[in-house]
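S.K.: Below is the sequence, then the predicted model.
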Amino acid sequence: MDIKSNSFFYIFISVVLLLIAILQYDLWFSNTGFIKYQALKKSVISQQKEVKHKSQTNVQLYSEVVSLRQNSEVLESLARENMGLIKQGEVFYSVK
């Protein structure tokens, strides 16, 4: 009976170790595992930075739109600088 209980013990330990190995593999390498979690976490952080940057850009653009709507002089200045527009009767000189 000693041999029988001894072999049962080894089989039991082998099964437990196999289950632990399977669970560890699942923990680290499955689609819901730790490595996938770390990759997704990096992706989320990167996307949050991008969203923050785009939000800041949107705020700047919005303030520019507001100033263009409220002040026609700013609009005229931008049109003259960026598009080379001139008023009737004016002469444009380009100095390089």
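M.R.: Received the coordinates, thanks. Residues are numbered from 1 along each chain as shown.
S.K.: Please count neighbours and contacts with C-alpha atoms only from this point.
M.R.: Will do.
S.K.: Tell me, how many residues neighbour Asn6?
M.R.: 11 (other CA atoms under 10 Å).
S.K.: try Asn82
M.R.: Counted with other CA under 10 Å, residues neighbouring Asn82 total 8.
S.K.: Can you name the helix or strand that it falls in?
M.R.: Asn82 belongs to helix 72-83 when assigned by DSSP states H and E.
S.K.: for comparison:
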Amino acid sequence: MMRLFTVLLLLILGLAQYRLWFGQHSITDYWNKQDELRSQALSNQELEKRNRLLKADVTDLQQGFDAIEERARNELGLIKQDEVFFRLFSQSDNTEKMHDK
């Protein structure tokens, strides 16, 4: 009787070990998921880096457009449609311009 009980316990232990190592949701599945997780984390880091660069490019373009528009207004006197542009000169600016000519 004791021998049968020992064999039965060893059989149950063997089945549990088999499931632990080779069954669904086993240790090997866990290790594979860990590898996938590391790979995905690296991919996410690369994508975050790319997104930061793209965001910086967008910001530069947005600010760059404003800077270009401001320069065109100040240096070239360009205006938008339906806009009136006034340039005011002080008296000292006029006298300096007259002496430069």
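M.R.: All right, it came through fine. Model, not experiment: these values are computed from the prediction.
S.K.: does the equivalent of Gln47 of the first structure over in the second structure count as helix, strand or coil?
M.R.: Under the alignment (TM-score structural alignment), Gln47 of the first structure pairs with Gln40 of the second structure. With DSSP: H, G, I helix; E, B strand; the rest coil as the basis, Gln40 of the second structure sits in helix.
S.K.: quick one, what contacts Gln40 of the second structure?
M.R.: With contact taken as CA atoms under 8 Å, 6 or more residues apart in numbering, Gln40 of the second structure is in contact with no other residue.
S.K.: What's the separation between it and Lys33 of the second structure?
M.R.: Computed as CA to CA, to the nearest Å, the Gln40 of the second structure to Lys33 of the second structure distance reads 10 Å.
S.K.: related to what we said a few turns ago, quick check: which helices or strands does the helix holding Asn82 of the first structure pack against?
M.R.: helix 34-70 (3 or more CA pairs under 8 Å, 6 or more residues apart in numbering; DSSP states H and E).
S.K.: Tell me the gap between the helix it packs on and the middle of its chain.
M.R.: Relative to its parent chain, helix 34-70 of the first structure has a centroid offset of 8 Å by CA atoms, centre = their mean, to the nearest Å.
S.K.: Need the residue closest to the centroid of the first structure.
M.R.: Gln47 (1.2 Å; CA atoms, centre = their mean).
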